[in-house]
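Colleague: Turn this into a model:
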Amino acid sequence: MPGDEIEVPKEIREFMLEEAEETILGQKNGAYKQFRYGNLHIREYGDKFLVHNDKIDPRKDPMGHLVYDAPEVLIGIACAIFGGSQIAKKITSNNSKKLTVSSGLISSMIFGYIGYLATKKIKNYLE
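Modeller: Coordinates of the predicted model:
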């Protein structure tokens, strides 16, 4: 949630909660590392930390986190599955299996990315 993030420059104070755990969960957004401490999500960059509070800790409830904190990921996945399968169905009857699979995969990526971006823009607009 870009609007809710707090920027802490490293030059002012190098900080890190001792109990914070390095994690791969979450979008890195160009950060070198990211950490979690309960619902707190901390991203470390070369010159700063960006910190925000998630509604749900993804380590405890991954689906809840996706629903409440990152719905764009779920919608992107749904768009990828639906869009890719629809394109694959249309191509299947007249073409080879190789063309069907590659078309389905490519269209899945496109539909998924479009769904993700559209949802992210709507989410940012509503915040």
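Colleague: contacts, neighbours, all on C-alpha from now
Modeller: OK.
Colleague: where's the residue lying farthest from the centre of the chain relative to residue 22, distance?
Modeller: Distance from the centre of the chain peaks at residue 94, with 36.1 Å (C-alpha atoms, centre = their mean). In this view, residue 94 and residue 22 are 50 Å apart by C-alpha to C-alpha, to the nearest Å.
Colleague: ok, now residue 73?
Modeller: Distance from residue 73 to residue 22, by C-alpha to C-alpha: 21 Å.
Colleague: now residue 14
Modeller: Plainly put, residue 14 is 16 Å away from residue 22 if you go by C-alpha to C-alpha.
Colleague: got it, and residue 32?
Modeller: Taking C-alpha to C-alpha, one finds residue 32 at 11 Å from residue 22.
Colleague: show me what contacts the residue nearest to residue 53 when sequence neighbours are not counted?
Modeller: Among residues not flanking residue 53 along the chain, residue 40 sits closest, at 4.5 Å (C-alpha to C-alpha, 6 or more residues apart in numbering). Residue 40 is in contact with 51-54, 57, counting by C-alpha atoms under 8 Å, 6 or more residues apart in numbering.
Colleague: Please give the structure of this sequence too, so both can be compared:
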Amino acid sequence: MPFDEIEVPKELREFMIDGAEETVLGQKNGALKQYRYGNLHIREYDDKFLVHTDKIDPRKDPIGHLVYDAPEVLIGLACGIFGGSKIAKSVFNNNSKKLSLTSGLISSVLSGYIGYVASKKIKDYLE
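Modeller: From the prediction side, this is the model:
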């Protein structure tokens, strides 16, 4: 749990801010539901709520949110695109289109995942 996240046990208080909207935007991290209220991001679990503030509301500025609040997603996407295209081009030059598409897809997923995980760990360490 990041240091800027507040845990509110449900046994202490069952709450939801009036006007908070259920959303699919954001990492669920195993939550039952997640809500947004301005820059506030609320995750609901069986026994608690986890609440943190984002710098930018993704509903208003999705790119800004990715840049400032979730750069690991952009890094993962960039790694996936770069890694997948390099492998696909390499295989395409030496083999068939079908093999190149398959290997490009697999390498994209792996490269993207590795880039995402590595940058997330760095981000969490720096926080």
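Colleague: Neighbour count: residue 73 and residue 22 of structure 1, which is higher?
Modeller: For the pair residue 73 of structure 1 and residue 22, the greater number of neighbours falls to residue 73 (19 against 14), based on other C-alpha atoms under 10 Å.
Colleague: For that one, I want the exact helix or strand it lies within.
Modeller: Per DSSP states H and E: residue 73 of structure 1 is located in helix 71-92.
Colleague: Now the contacts of residue 40 of structure 1 in CSV, please, with extra columns for secondary structure and neighbour count.
Modeller: Shown next, in CSV, are these (DSSP: H, G, I helix; E, B strand; the rest coil; neighbours: other C-alpha atoms under 10 Å):
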residue, secondary structure, neighbour count
51, strand, 21
52, strand, 17
53, strand, 18
54, coil, 18
57, coil, 21
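Colleague: Strands of structure 1, residue ranges please.
Modeller: Counting by DSSP state E, structure 1 has strands at residues 6-9, 21-22, 33-37, 40-44, 48-53.
Colleague: now, of those strands, which is deepest in the fold?
Modeller: Among these, strand 40-44 has the highest mean neighbour count (mean count of other C-alpha atoms under 10 Å), at a mean of 21.
Colleague: Strand 33-37 and that one, what's the angle between them?
Modeller: On the basis of axes from the mean of the first three to the mean of the last three C-alpha atoms, to 10 degrees, strand 40-44 of structure 1 is oriented at 160 degrees to strand 33-37.
Colleague: so how far does strand 40-44 of structure 1 sit from its counterpart in structure 2?
Modeller: Averaged over the aligned pairs, strand 40-44 of structure 1 sits 0.2 Å from structure 2 after superposition, using mean C-alpha distance after the TM-score superposition for structure 1.
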